[in-house]
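Engineer: coords below, sequence missing:
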């Protein structure tokens, strides 16, 4: 774990002497929510969550995210929820960036420390508690599951990034790799949450343009990212939303690695009732 870094916001409030200019951008094709916007004043609270606050990074909204919501959850010691998910149609991925939490599912309790990942299928009852002495921070990605006749729903997963070997992209000499928590050939899954790593100098050398919607949270480092027709500078703690078909590319100029948590919708026909 010592060679991995996971940025987590801690809130606060900017001083009156701070200039207002920042890197926040919201367009029809993409959005950039810099880490400096994640202050105390913009947190949310949820029913049946104790000693917990959240920064909502994305939610289904006209002209914004269509397939998912994503939160950064901050849970104080002793906090959590026995009934966290209000919608039985929704599946979840949790990814821990600071501290540790305990997730209970089907009577079994699993400890997720930094780098910990959980996939929680739709319709399952689960609970989460911070039993430690320090605050815990994790990403909570939610998506309504799209059932397919003839396919079972996926099984729960409790994993850690440290135990998974990254898949190196072909012809990159190790400069670009993806850590996959789910087998891409498993069509039961209709979303993937992965970690993408670029070594200094690594890049996406073309403008990717595809049907998958993206949420990208920068875990570590900095880079310039191509979003539609613009190049923007991003750093650890920033969040990006990319609409389906929004062109994207990346250049990780260094000095350290550039890593992000990536959401995308996969393995389903496009809906025809919109």
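Structural biologist: Great, that's in hand. Since we're looking at a predicted model, the values are computed, not measured.
Engineer: please make it C-alpha for all contacts and neighbour counts, starting now.
Structural biologist: OK.
Engineer: elements contacting the longest strand anywhere in the chain?
Structural biologist: The residue-count maximum for a strand in the chain (DSSP state E) belongs to strand 69-81. Packing contacts for strand 69-81, counted by 3 or more C-alpha pairs under 8 Å, 6 or more residues apart in numbering; DSSP states H and E, involve strand 50-58, strand 126-129, strand 136-144.
Engineer: could you give the number of residues near residue 264?
Structural biologist: Per other C-alpha atoms under 10 Å, the neighbour tally for residue 264 reads 19.
Engineer: again, but for the one 3 residues further on
Structural biologist: Close neighbours of residue 267, defined as other C-alpha under 10 Å, add up to 16.
Engineer: surely it meets residue 192?
Structural biologist: No: when contacts are counted by C-alpha atoms under 8 Å, residue 267 is not listed as touching residue 192 (9.6 Å).
Engineer: before we move on, the earlier item: with distance to residue 16 and mean neighbour count added, can I get the helices and strands packed on strand 69-81 in CSV?
Structural biologist: Below are these laid out as CSV (distance: least, C-alpha to C-alpha, whole Å; neighbours: other C-alpha atoms under 10 Å):
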stretch, distance to residue 16, mean neighbour count
strand 50-58, 22, 20
strand 126-129, 36, 20
strand 136-144, 28, 23
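Engineer: below is structure B, check it against A:
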């Protein structure tokens, strides 16, 4: 298993600037080649850290979440990483070593490590290794529901959770679900979706959930609205509600992506 991350750096002056980035009313594609040093931000309360902010709530587009790729230098991190007391966070470690502490309990995380941090939790994180720690981070403001408690924090790993095969697909399409879909405490899911070469979504999904999709490994042709777009490691897709979508995995290795979606709540009227 591999976990792609922005390449950083800067192409040399011989490279022509035409690219494959797309922003439409229905979807956006940020290819890995666009995720360079000059589009990073520093974060208040974090040290030795830079972040690619790949998605943020945007009126008239996708409005529920923010998604980052975060790179932390050795010894860097934060003792106050979250400025919004109602925000919940998911972390997936792409490379390096991370020491995550939630409510006083420490967790050592390595590539594939996954954590869910509920709103209002006291948490810190620190690069505990000798090389840069790279991680994917998704934030969403929690939507309380009557009679339902907020979720508990947990830390696990991509390697520790068995993928669930999707029905009627002979095992070529599976989803690693870190949260039980029937657990109504959770109002977002951040899963890893895997297609074996040739596997596909066999219809154009069209639904209310917004998506962030970060390609972790492999290649595919992805249907976005009416356009087929080739994607590969490090490419990010950002979909508003009801954007039709499907994919066909290409190449010789599994096609895997980190998938955000909002779930389990009435629409706000």
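Structural biologist: Arrived safely, thanks for sending. Here the structure is a predicted model, which means the values were calculated and not measured.
Engineer: next, the mean deviation of the longest strand of structure 1 compared to structure 2.
Structural biologist: Superposed on structure 2, strand 69-81 of structure 1 shows a mean distance to its aligned partners of 0.2 Å (mean C-alpha distance after the TM-score superposition for structure 1).
Engineer: where in structure 2 does the helix or strand just after that strand fall?
Structural biologist: Where DSSP states H and E defines the elements, the next helix or strand beyond strand 69-81 of structure 1 is strand 90-98. Mapped onto structure 2 using TM-score structural alignment, strand 90-98 of structure 1 spans residues 87-95.
Engineer: mean distance, that stretch to its aligned residues in structure 1?
Structural biologist: Its aligned residues in structure 1 lie a mean 0.5 Å from stretch 87-95 of structure 2 after superposition (mean C-alpha distance after the TM-score superposition for structure 1).
Engineer: contacts for that stretch?
Structural biologist: 2-5, 109-120, 132-142, 190 (C-alpha atoms under 8 Å, 6 or more residues apart in numbering).
Engineer: returning to what we had before: figure out which of the helices and strands packed on strand 69-81 of structure 1 is closest to residue 235 of structure 1.
Structural biologist: With respect to residue 235 of structure 1, and counting by C-alpha to C-alpha, the nearest of those is strand 50-58 at 15.6 Å.
Engineer: now the closest one against strand 69-81, angle please.
Structural biologist: Relative orientation of strand 50-58 of structure 1 versus strand 69-81 (axes from the mean of the first three to the mean of the last three C-alpha atoms, to 10 degrees): 180 degrees.
Engineer: so strand 50-58 of structure 1 matches what in structure 2?
Structural biologist: The counterpart of strand 50-58 of structure 1 in structure 2, counting by TM-score structural alignment, spans residues 47-55.
Engineer: average offset between that stretch and structure 1?
Structural biologist: Counting by mean C-alpha distance after the TM-score superposition for structure 1, stretch 47-55 of structure 2 comes out at 0.3 Å.
Engineer: ok now do residue 153 of structure 2, which residues does it touch?
Structural biologist: Counting by C-alpha under 8 Å, 6+ apart, residue 153 of structure 2 makes contact with 102, 115, 116, 117, 118.
Engineer: again, 10 Å this time
Structural biologist: By C-alpha atoms under 10 Å, 6 or more residues apart in numbering, residue 153 of structure 2 lies in contact with 88, 89, 90, 102, 103, 115, 116, 117, 118, 119, 121.
Engineer: those: which two are farthest apart?
Structural biologist: Across the contacts of residue 153 of structure 2, the longest distance by C-alpha to C-alpha is 15.7 Å; it joins 90 and 103.
Engineer: compare the two (neighbour count), which wins?
Structural biologist: residue 90 (22 against 11).
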